[in-house]
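*Asks:* sequence and predicted structure, then a few things I'm wondering about:
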Amino acid sequence: MAHHNILNQEKFDIVTHSSAYWIGFLYADGCIFNNQIKITLQERDIEHLEKFNTFLEGNLNIRYVKSTKAYTVGFSSKYMVERLKSFGIYQNKTFSCVPPTLLEFNIDFWRGVIDGDGHLGISNGCGKDKRIRPRLELCGNYATVVGFKVFINTQIENFINVISRHSSIYKIQSSGNKAFKIARLLYDNAEVFLDRKYNVYNEMLSKFNLKYERKEIKTV
């Protein structure tokens, strides 16, 4: 018996914490082809696809792709594709997408982007500098990376940070107290997140929260 997909096609009609997050994640890591919407993630992130299915109120099949050792979920919806286009998500978007004006200062949107195309971690230091410190970076096209920089500079004083270019991809990165502040901005009280990166954030809290709080007190 054929499987018939069921989902709520109006999930992107209204901007909520959850819809803004998934718009950001699809902006970063989704695939649009004709009227198809698809997300493919590595094995360890299968639960995130289950969260997406729950968000859509769907019964979508999550398939395992043995050749790439990844899980994928996809469905067809012309209506939802058109809605996502209004947020700058379309076919072959990698080098040309621009953060949607409606969400350019939306924390949930940018958390989705970071979960999709960013890196959150704790570096062990290198060379003579052995200090461990938080680290956060985002790779993408120029408009996306600049958009993230503008967003962060409206939220965190003296952030600034230089954008570097690597072939056709741009990168913005931060470490130490600034990276910690960005992580707190994005993940504190978050309703939706990639578990793997949220776990790193919690590790950051346990390792650095007291240290950076003391630093803030000293500079006041």
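*Replies:* Okay, I see it.

*Asks:* from here on, contacts and neighbour counts on C-alpha atoms
*Replies:* Fine.

*Asks:* longest helix in this protein, by residue count?
*Replies:* Assignment by DSSP state H gives helix 195-219 as the longest helix of the chain.

*Asks:* tell me the gap between that one and the middle of its chain.
*Replies:* Distance, stretch centre to chain centre, for helix 195-219: 20 Å (C-alpha atoms, centre = their mean, to the nearest Å).

*Asks:* dropping in the other structure now:
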Amino acid sequence: MSHGRFKLRYQTKANAFDGAAPDSRWALGLMAADGNVRSAAAQVRFGQGAKNKDILDAMKAHIGHEGEPSYQASTNSYMMSWTSGRHVDDLAVYGVVDAKSLSFALPEIDLMSFDFLRGYIDGDGCVGYYSNGTHRKYLHVSWVGTAEFINQCQDWLPIQGKTRSLGNVTEIRFSGTKAVELCGLIYSAQGFKSRKQSIYESSLAEVA
């Protein structure tokens, strides 16, 4: 495949972000959280901190990218980029467009899915197992986004979280049994197991 009259250095899977399969919807959620595009250049970029390089490696495998990600010592993170007009177009269907950080929301609520949320939380959420000051612990899940996106999450999910404004973003959070129920829905699918999923599963094993 070529872009314009230039042959691409690295080939990628054309349908990686078509949303047809669970792993594609998971990847779309990751891109909504941590990816960016330059539509004029048909360029897509995705990065992760060093402690989450397994997520970047999973994305790399998902899109079929054969290049090595670049390491940025100043931020202790890895970044990969590629060129694909098809990917830019498919990402735009889900609202992943240029300069999305302060504007992201799904264009249609029907695009929401537990696979998409799993990717979004794996990329930019928090899953923790904390002590409440006694001998008991509780599971906590939270993520941030634009007020519009968080409202979409709140309206779509069967479990109601607590929300609060944090300047330019809004946070939604779940604790205790609500967090356990939410993770049971989000992490029910087979596929890449993130560090955050492992925290959830370890919390279940501890109380079993």
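*Replies:* Structure received. Because the structure is a prediction, the values reported are computed rather than measured.

*Asks:* just give the TM-score of the two.
*Replies:* Overlay of the two chains. TM-score (TM-score structural alignment, normalised by the length of the second structure): 0.88; 198 aligned residues with a C-alpha RMSD of 1.8 Å.

*Asks:* hmm, who's touching the longest strand along the second structure?
*Replies:* Identified as the longest strand of the second structure according to DSSP state E is strand 137-145. Strand 137-145 of the second structure is contacted from outside by 102, 104, 121, 124-132, 150, 169-177, 179-180, 200, 203, using C-alpha atoms under 8 Å, 6 or more residues apart in numbering.

*Asks:* show me those residues that map onto helices.
*Replies:* Those of the contacts of strand 137-145 of the second structure lying in helices (DSSP H): 121, 124, 150, 177, 179, 180, 200, 203.

*Asks:* filter those to the buried ones?
*Replies:* 121, 124, 150, 179, 180, 200, 203 (16 or more other C-alpha atoms under 10 Å).

*Asks:* burial count for the nearest residue to the first one once chain neighbours are set aside?
*Replies:* Using C-alpha to C-alpha, 6 or more residues apart in numbering and skipping residues adjacent in sequence, the residue nearest residue 121 of the second structure is residue 143, 6.5 Å away. As a burial measure, residue 143 of the second structure scores 22 neighbours (other C-alpha atoms under 10 Å).

*Asks:* can you pull out the strands in the second structure?
*Replies:* Under DSSP E, the second structure gives strands at 2-3, 6-7, 35-38, 43-49, 70-72, 77-83, 125-131, 137-145, 162-166, 169-175.

*Asks:* let's have the ones you listed in a markdown table, adding distance to residue 192 of the second structure.
*Replies:* Output for these, formatted as a markdown table (distance: least, C-alpha to C-alpha, whole Å):
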| stretch | distance to residue 192 of the second structure |
| --- | --- |
| strand 2-3 | 30 |
| strand 6-7 | 31 |
| strand 35-38 | 18 |
| strand 43-49 | 15 |
| strand 70-72 | 22 |
| strand 77-83 | 19 |
| strand 125-131 | 16 |
| strand 137-145 | 19 |
| strand 162-166 | 28 |
| strand 169-175 | 23 |
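
*Asks:* so which of the ones you listed comes closest to residue 14 of the second structure?
*Replies:* strand 77-83 (11.0 Å; C-alpha to C-alpha).

*Asks:* for the closest one, packing partners?
*Replies:* In terms of contacts (3 or more C-alpha pairs under 8 Å, 6 or more residues apart in numbering; DSSP states H and E), strand 77-83 of the second structure is packed against strand 43-49, helix 53-63, strand 70-72.

*Asks:* let's go with 7 Å and repeat that
*Replies:* strand 43-49, strand 70-72 (3 or more C-alpha pairs under 7 Å, 6 or more residues apart in numbering; DSSP states H and E).

*Asks:* how about stretch 57-77 of the first structure, aligned to which bit of the second structure?
*Replies:* Aligned by TM-score structural alignment, stretch 57-77 of the first structure corresponds to residues 64-84 of the second structure.

*Asks:* for the closest residue to residue 83 of the second structure other than its chain neighbours, give me its contacts.
*Replies:* Using C-alpha to C-alpha, 6+ apart and skipping residues adjacent in sequence, the residue nearest residue 83 of the second structure is residue 43, 4.5 Å away. By C-alpha atoms under 7 Å, 6 or more residues apart in numbering, the residues touching residue 43 of the second structure are 37, 81, 82, 83, 84.

*Asks:* repeat for residue 146 of the second structure
*Replies:* By C-alpha under 7 Å, 6+ apart, the neighbours of residue 146 of the second structure are 102, 103, 104, 169, 170.

*Asks:* closest to residue 57 of the second structure among those?
*Replies:* For those, the nearest to residue 57 of the second structure is residue 104 (24.4 Å; C-alpha to C-alpha).

*Asks:* which residue lines up with that closest one in the first structure?
*Replies:* Under TM-score structural alignment, residue 104 of the second structure pairs with residue 97 in the first structure.

*Asks:* okay, now that match: neighbour count?
*Replies:* Residue 97 of the first structure has 21 neighbours, counted by other C-alpha under 10 Å.

*Asks:* that one touches residue 88, doesn't it?
*Replies:* Yes. Under the criterion of C-alpha atoms under 7 Å, residue 97 of the first structure makes contact with residue 88 at 5.8 Å.

*Asks:* hmm, back to that, if any of the contacts of residue 43 of the second structure are buried, put those into a PyMOL selection.
*Replies:* In PyMOL, a selection of the buried entries from the contacts of residue 43 of the second structure looks like this (16+ other C-alpha under 10 Å):
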select buried, resi 37+81+82+83+84
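
*Asks:* and the contacts of residue 43 of the second structure as CSV, adding distance to residue 186 of the second structure?
*Replies:* As requested, these are arranged in CSV below (distance: C-alpha to C-alpha, whole Å):
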residue, distance to residue 186 of the second structure
37, 26
81, 28
82, 29
83, 30
84, 29
